[in-house]
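Undergrad: Let's see this in three dimensions:
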Amino acid sequence: MGPLTGILYGLLALYGAGWYLGKWSGNFSLLLFTLTVVTMAYWLAERFVFLPRRLAAAAALTREDGERRAQLARQGIEQVDSQVEGARQKILAQPWWLDWTAGLFPVILMVFVLRSFLFEPFKIPSGSMIPTLEIGDLILVNKFHYGVRLPVINKKIIDNEPVRRGDVMVFRYPVDPAIDFIKRVVAIPGDEVAYINQKLYLNGKPVPLEQLEDYYDEDRRTYSRQFREQVGEDSHRILVDPSLPSSYGMRARQFPGSENCTYTAEGVTCKVPAGHYFMMGDNRDNSEDSRFWGFVPDENIVGRAFFVWMNFGNVKRIGPFH
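TA: Okay, the predicted model is just below:
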């Protein structure tokens, strides 16, 4: 089993190196599930096969040593030098390949359960959600808020809270489900949503907007127009660049449900189909979102983002957010 374990670890290292170098895309959920299954197989083998064998061998060694001592005692020899205890400990010791498989199973299982059904950490890679979330924020995502889903296949088996307008959601990018995106839900199934002349409209009504003081980007050393927007029950801040055209980067294109959208020089208007959501970044002119690639289907939902647990560049970022 030692050589087989070495081969498995070699394949794991090769897979991880290729993933890190961008040679192929990785699926961490699938990888974690595979590691859980493999280490569980080793753990079961250790518990019901390998450990009983070692215990039996150690018992046999102890028995043989006892018989030998009894035989010598009958011959009048009472003082017997023996290394049996050291040999017994060596027999009972786990080999390295079980230490690194069966021994890791409880830890990997705990990580798998926590990440699959409770909370999952993410790192914000871009500025599309500024000012709500900044580059480098390490956030937590509630995996059960919208319901319990089976890992890997992401099949919902238990419903929980419905998706609300204004939620910050992590989801699998519809164009490439291997990539996770984070945006804000601005429209739910049945809504008519429009982004016209850099203003958001829901079901024919403009979304309440309050201008705030300009936002200062410390990295770029620039100021941006900042507003407080009311989508759903909670308000949040957004950034808008009035120097850009209203339909900046947007154009009519084909995606599932694209027949529900109309693009003009002023912007885009869409009717959200059943089981789908319209997502936008809070940094409105620096976000590739539903205006560009369409709706997010329910089966792509990962969870609701709710807490910044660390930002190594600014620890003041730690805390909940809307």
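
Undergrad: C-alpha only now, for contacts and for neighbours.
TA: OK.

Undergrad: can you pull the contacts of Lys183?
TA: Contact analysis of Lys183 by Cα atoms under 8 Å, 6 or more residues apart in numbering lists 128-129, 168-170, 279-282, 289.

Undergrad: Would you mind measuring from the residue lying closest to it once chain neighbours are set aside to Gly2?
TA: Ranked by Cα to Cα, 6 or more residues apart in numbering and with sequence neighbours excluded, the top spatial neighbour of Lys183 is Gly281, at 5.0 Å. Gly281 sits 50 Å away from Gly2 when distances are taken as Cα to Cα, to the nearest Å.

Undergrad: let's see this one next to it:
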Amino acid sequence: MARTEKTGHAIWETVKTIVYALLIAGVFRTLFFQPFWIPSGSMKQTLLIGDFLFVNKMAYGYSYASCPNIKLPGIGIDIDAEDICGFLKGDNSRVWGGEPERGDVVVFRHPVTGSDFIKRLIGLPGDRIQVIDGVLQINGEAVKLEADGVFEELSAPQGPQGHRPRCENGPVGNGGTCEKSRQIETLPNGVRHAILNIGDQSSDHTGVYTVPEGYYFFMGDNRDNSADSRLPQAAGGVGFVPYENIVGRADRIMFSSAGRSMLFFWTWRSDRFFKGIE
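TA: Predicted structure coming up:
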């Protein structure tokens, strides 16, 4: 009987330890940092498929979007941030709110699907944003662009989903060199970052977007391969993003892998470990 009691006690202690660990992890993820894997190439070359980073939730304060998504398909768990903190949604405000700055790389919830996106903040409330012949215009002024050579990558399936890159030098066979023109873009507040171009397309020629109060306008650095605020939500883009949908700021890449799994150590990109995001 004593042995049974000891076994039951040990099991109960193990359960409590797991529960406490999950609670601590949940609080940490809700209040401070949220892990994020880069699943697509919309932010190349700043962020590559397979980069792993922590999103700084303290940068802009907290809203319903600060609550974590808990998705474990293998055991049927799919809990959305809105399921946990939906009661906070609706007034487009934040607790201890901080204002994001133009040029920040930001994780936010898609206004319709609730999926997490990561893009660069281009337009602030009240701004007029337009793209003319591939050149970003902010409040009627073209941003400064400087040619910066060519971005090269291997033409091959990338990441767990096996996405193939789009190339400016046309369809490239498996194992070939995929090229994109690179420029350095300087925003009005002095933030400089690289952007990539693949070719002339409709998103290089837009009308004027006037950003409403309480909303923000985002674009991907891989300009011709990004579903962002240039596209309305009905067309697969994100449109204007409410202040309350912002999750946090991406400051630093912690780990990076070019393979289908992080366990493939031979695909690790050690030069990107702990790399600051510009």
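
Undergrad: Compare Gly281 and Gly2 of the first structure (neighbour count), which wins?
TA: Each of Gly281 of the first structure and Gly2 has its neighbours counted (other Cα atoms under 10 Å); Gly281 has more, 25 against 11.

Undergrad: Map the more buried one across to the second structure for me.
TA: In the second structure, the residue equivalent to Gly281 of the first structure is Gly220, according to TM-score structural alignment.

Undergrad: looking at it, its match is touching Thr46, isn't it?
TA: No. At 9.6 Å, Gly220 of the second structure and Thr46 do not qualify as touching, with contact defined as Cα atoms under 8 Å.

Undergrad: Quantify the burial of Gln230 of the first structure by counting its neighbouring residues.
TA: Number of residues near Gln230 of the first structure (other Cα under 10 Å) recorded here: 17.

Undergrad: Please verify my assumption that it contacts Val207.
TA: Yes. Between Gln230 of the first structure and Val207 there is a contact at 6.3 Å, judged by Cα under 8 Å.

Undergrad: Average offset of the helix or strand encompassing Leu22 of the second structure relative to the first structure?
TA: Element membership for Leu22 of the second structure, per DSSP states H and E: helix 2-31. Overlaying the first structure shows helix 2-31 of the second structure at a mean distance of 2.7 Å from the equivalent residues (mean Cα distance after the TM-score superposition for the first structure).

Undergrad: Off-centre distance for that helix?
TA: 33 Å (Cα atoms, centre = their mean, to the nearest Å).

Undergrad: next helix or strand past it?
TA: Using DSSP H and E, the next helix or strand after helix 2-31 of the second structure towards the C-terminus is strand 33-37.

Undergrad: residue contacts, the residue nearest to Lys183 of the first structure?
TA: Counting by Cα under 8 Å, 6+ apart, Gly281 of the first structure makes contact with 128-129, 182-184, 287-289.

Undergrad: Then Gly10 of the first structure?
TA: By Cα under 8 Å, 6+ apart, Gly10 of the first structure lies in contact with nothing.

Undergrad: where's it relative to Thr39 of the first structure, distance?
TA: Noted for Gly10 of the first structure: a distance of 15 Å to Thr39 of the first structure, by Cα to Cα.

Undergrad: Next: Leu32 of the first structure.
TA: For Leu32 of the first structure relative to Thr39 of the first structure (Cα to Cα), the value is 11 Å.
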